[in-house]
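> no sequence for this one, just the structure:
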């Protein structure tokens, strides 16, 4: 998969995939890392230490600060992979030092959802099967 590195770093974790964009402000509890948006398909799931795979983010620019708070609370995802990372997710990942890449396709998302683990390393995505 050809990806664009937005926030450098390496990460490894279980994939958590959604075809819906995620708003971090009001959508994720920074204390627990759980998705709390009642309309989001990931509601009730924890993003903590996962490789979060989403089309992108949405909502308020304060979402960047929520990503930073998640990192400070040690409830952040290990890494984020997006189809298209917009500024909210990009800035949040950079200030929180969460590895972030984008440029994947919907087909890539489906493949990644079937992996046991996903690794972001040196700007590349590696799928780890059981």
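Done, it's in. If you're wondering where the values come from, they're calculated on a predicted model, not measured in any experiment.
> drop to CA atoms for contacts and neighbour counts, all remaining ones
Noted.
> Now do the strands in this structure.
4-7, 11-13, 15-17, 51-54, 79-82, 100-102, 117-121, 124-128 (DSSP state E).
> hmm, who's touching the third one?
Contacting residues not belonging to strand 15-17 are listed as 47, 50-54, 109, 112-113, 115-118 [C-alpha atoms under 8 Å, 6 or more residues apart in numbering].
> Scan these and report the most crowded one.
residue 53 (29 neighbours; other C-alpha atoms under 10 Å).
> Can you tell me the number of residues neighbouring residue 26?
Using other C-alpha under 10 Å: residue 26 sits among 17 other residues.
> Tell me if I'm right that it and residue 38 touch.
No: counting by C-alpha atoms under 8 Å, residue 26 stays clear of residue 38, with 9.9 Å between them.
> And the spatially closest residue to residue 105 that is not a sequence neighbour, how close does it get to residue 69?
Of all residues not flanking residue 105 in the chain, residue 83 sits nearest, at 5.9 Å (C-alpha to C-alpha, 6 or more residues apart in numbering). According to C-alpha to C-alpha, to the nearest Å, residue 83 and residue 69 sit 24 Å apart.
> this is the other structure I want to compare:
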């Protein structure tokens, strides 16, 4: 799938997919990488080393620093894939050096799929689908 580069780099890993927006400030613990937003479909899941796939971010601009904190604490996602990356996520992934691509049809990706993100070229490839 061809999208738009938000933050360059290459990464791969198992996808962790949300069909709803994600808030990093108050939604993801920057020390553990665990989604703590009450009632969110990813509540209790850890983003560490995964390709985090969600439509777009939401919430406070402090979310950018939470993304940076995830990276600094060694619990960041390997890459982020969005339908539409808004300013909060864009700023965070650039500060943290996390590969990020948007303009992707995230409906084609399922949690557990092995995904390769080549943000240098704006591509996302599902290399192994879960059954």
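Thanks, I have it. These figures come from a predicted structure and were not determined experimentally.
> TM-score for this pair?
Here the TM-score for the pair of chains, by TM-score structural alignment, normalised by the length of the first structure, is 0.93; 127 aligned residues with a C-alpha RMSD of 1.2 Å.
> what two of the contacts of strand 15-17 of the first structure are the furthest from one another?
Maximum pairwise distance in these, criterion C-alpha to C-alpha, is 17.1 Å, between 54 and 116.
> re earlier: just give me the neighbour total for whatever residue of the second structure lines up with the residue nearest to residue 105 of the first structure.
When the second structure is aligned by TM-score structural alignment, residue 83 of the first structure is paired with residue 83. Residues within reach of residue 83 of the second structure, counting by other C-alpha under 10 Å, total 18.
> was I right about residue 83 of the second structure contacting residue 106?
Yes: contact criterion C-alpha under 8 Å: residue 83 of the second structure and residue 106 qualify, at 6.3 Å.
> what touches both of the two?
With C-alpha under 8 Å, 6+ apart, residue 83 of the second structure and residue 106 have common neighbours 54-55.
> Can you point out the buried residues in stretch 85-94 of the second structure?
For stretch 85-94 of the second structure, burial by neighbour count (16 or more other C-alpha atoms under 10 Å) applies to 85, 88-94.
> Look at stretch 31-48 of the second structure and report the distance between its end residues.
Using C-alpha to C-alpha, the two ends of stretch 31-48 of the second structure sit 11 Å apart.
> thinking again about what came up before, which one of the strands of the first structure lies closest to residue 33 of the first structure?
Counting by C-alpha to C-alpha, residue 33 of the first structure lies closest to strand 51-54 out of these; the figure is 11.5 Å.
> What range does that closest one cover in the second structure?
Taking TM-score structural alignment, strand 51-54 of the first structure hits residues 51-54 over in the second structure.
> For the matching stretch, what is the distance to the chain centroid?
4 Å (C-alpha atoms, centre = their mean, to the nearest Å).
> on average, how far is it from the matching bit in the first structure?
Taken over the aligned residues, the distance from stretch 51-54 of the second structure to the first structure averages 0.3 Å (mean C-alpha distance after the TM-score superposition for the first structure).
> Check the buried residues of stretch 85-94 of the second structure and tell me the two furthest apart.
Checking the buried residues of stretch 85-94 of the second structure with C-alpha to C-alpha, the most distant pair is 85 and 94, at 11.8 Å.
> Now do the shared contacts for the two.
residue 6.
> and the residue nearest to residue 26 of the second structure when sequence neighbours are not counted, what is it in contact with?
Closest residue to residue 26 of the second structure apart from its sequence neighbours, by C-alpha to C-alpha, 6+ apart: residue 37 at 6.5 Å. Residues near residue 37 of the second structure by C-alpha under 8 Å, 6+ apart: 23, 26-28, 43.
> Serialize the residues you listed to TSV and add fields for distance to residue 76 of the second structure.
Putting these into TSV (distance: C-alpha to C-alpha, whole Å) gives the following:
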residue	distance to residue 76 of the second structure
23	14
26	15
27	14
28	10
43	16
